[in-house]
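> Structural data only, the sequence is not supplied:
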């Protein structure tokens, strides 16, 4: 893994659950920008034959691995809920591998700049050194709650519990170099994405 900021110019895209990070990332992809999604990488690492599977098996035992060879997500979720140290153990396995795979993807990128989609970018702290700018996808908390309840079939209490595990809206906005308001009007979001794409392209070329 390379240390510090490296080429290409990098944007860290983040936002609370239900803010619409994927929608915004897809709009940047329409301009040919390479988007590197840390959640997708984490799923690949813990899929059948994923790079993290041997270490997960060694740390947590055979019970952590489903019959298909992937990490048993339900089992792991329940373990993390009952054992506060389990989350840190899993993160110690996954996070270095996620960063390694992110760097591989960035090295192969062909666009003027790259976007790392990192849901917990502000919480993790160490991404600030890796990216040139942090962009936060923002919407009112009630919009987040409604979207996640609808999308994931969760209760309001369940969504609020997830949100409480993340930094709050004010903390996230305070960390932002750029803010994308995503309150449901796609044309307004597209306009912001276009303007940021122009800005970031200029910054990347001058980098």
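Here it is on my side, so go on. Predicted model only: the values in this text are computed from it and were never measured. Numbers count the residues shown, from 1 in each chain.
> CA only for contacts and neighbour counts going forward, please
Will do.
> Tell me which residues of stretch 160-170 come out buried.
Residues of stretch 160-170 classed as buried: 160, 163, 166, 169 (neighbour count, 16 or more other CA atoms under 10 Å).
> Compute the first-to-last residue distance for that stretch.
16 Å (CA to CA, to the nearest Å).
> Ok, stretch 27-47 next?
OK, stretch 27-47 end separation, CA to CA: 27 Å.
> do the same with stretch 7-23
For stretch 7-23, the first-to-last residue distance is 25 Å (CA to CA).
> next, the one to line up against it:
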């Protein structure tokens, strides 16, 4: 039996590292961010729909989606964000369903969904793993690792679900305030438990 797992965490919480550890252990990881890029790649119906909704100024000179321009547009305007999500989310959902259907029958299938707490799909998973880190640590990581300003980091955190909202949906919490070894131990224990249910 396939075990369906939702994986989420705030920006710079360490979710990508957790996702990589789960994949190393044998989980089939379906990355919603990666799919969100694929469904609006140049030449796709998804990109055409975004251009139709927001205009050609969301394209780069070579016809790709201008992520920075779109990001600036939707982070400042909740209505624009909803309109963008209405295009992208169904396309991502369809692709993730196709990938899950291709997984082995007894797999642990991990859906890596940054905005899981926001999109209301928690009930469709057997377990929800939340990677947790305090906001101050998230800000520090974005400033140090990504070169963002403190204001950019704080506004990105503010645009996501709160830490409390994410923790409220968790069946498993990964505390990412320690070392990589600490993180790996927690994730491997959770994987072993989930694999035992498959």
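Yes, it's here. No experiment lies behind these values; they were computed from the predicted model shown.
> And the TM-score between them?
In this superposition the chains share a TM-score of 0.92, using TM-score structural alignment, normalised by the length of the second structure; 197 aligned residues with a CA RMSD of 1.7 Å.
> Please report how far the most centrally placed residue in the first structure lies from residue 145 of the first structure.
Against the mean C-alpha coordinate of the first structure, by CA atoms, centre = their mean, the closest residue is residue 118 at 2.4 Å. As judged by CA to CA, residue 118 of the first structure and residue 145 of the first structure stand 20 Å apart.
> Map residue 35 of the first structure onto the second structure.
Aligned by TM-score structural alignment, residue 35 of the first structure pairs with residue 29 of the second structure.
> tell me which element that match falls in.
strand 28-31 (DSSP states H and E).
> what's the average distance of that strand to the first structure?
Following the fit onto the first structure, the mean deviation recorded for strand 28-31 of the second structure is 0.7 Å by mean CA distance after the TM-score superposition for the first structure.
> Following the chain past that strand, name the next helix or strand.
helix 32-38.
> how about the helices in the first structure?
21-29, 38-45, 53-60, 73-82, 84-107, 121-124, 141-152, 156-164, 169-174, 186-206 (DSSP state H).
> Reformat those as JSON lines; add distance to residue 130 of the first structure.
Supplementary listing: the helices of the first structure in JSON lines, determined by distance: least, CA to CA, whole Å:
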{"stretch": "helix 21-29", "distance to residue 130 of the first structure": "18"}
{"stretch": "helix 38-45", "distance to residue 130 of the first structure": "14"}
{"stretch": "helix 53-60", "distance to residue 130 of the first structure": "25"}
{"stretch": "helix 73-82", "distance to residue 130 of the first structure": "28"}
{"stretch": "helix 84-107", "distance to residue 130 of the first structure": "10"}
{"stretch": "helix 121-124", "distance to residue 130 of the first structure": "11"}
{"stretch": "helix 141-152", "distance to residue 130 of the first structure": "27"}
{"stretch": "helix 156-164", "distance to residue 130 of the first structure": "25"}
{"stretch": "helix 169-174", "distance to residue 130 of the first structure": "17"}
{"stretch": "helix 186-206", "distance to residue 130 of the first structure": "15"}
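> Let me know the outermost residue of the second structure.
Using CA atoms, centre = their mean, the residue of the second structure lying farthest from its centre is residue 61. It sits 27.8 Å away.
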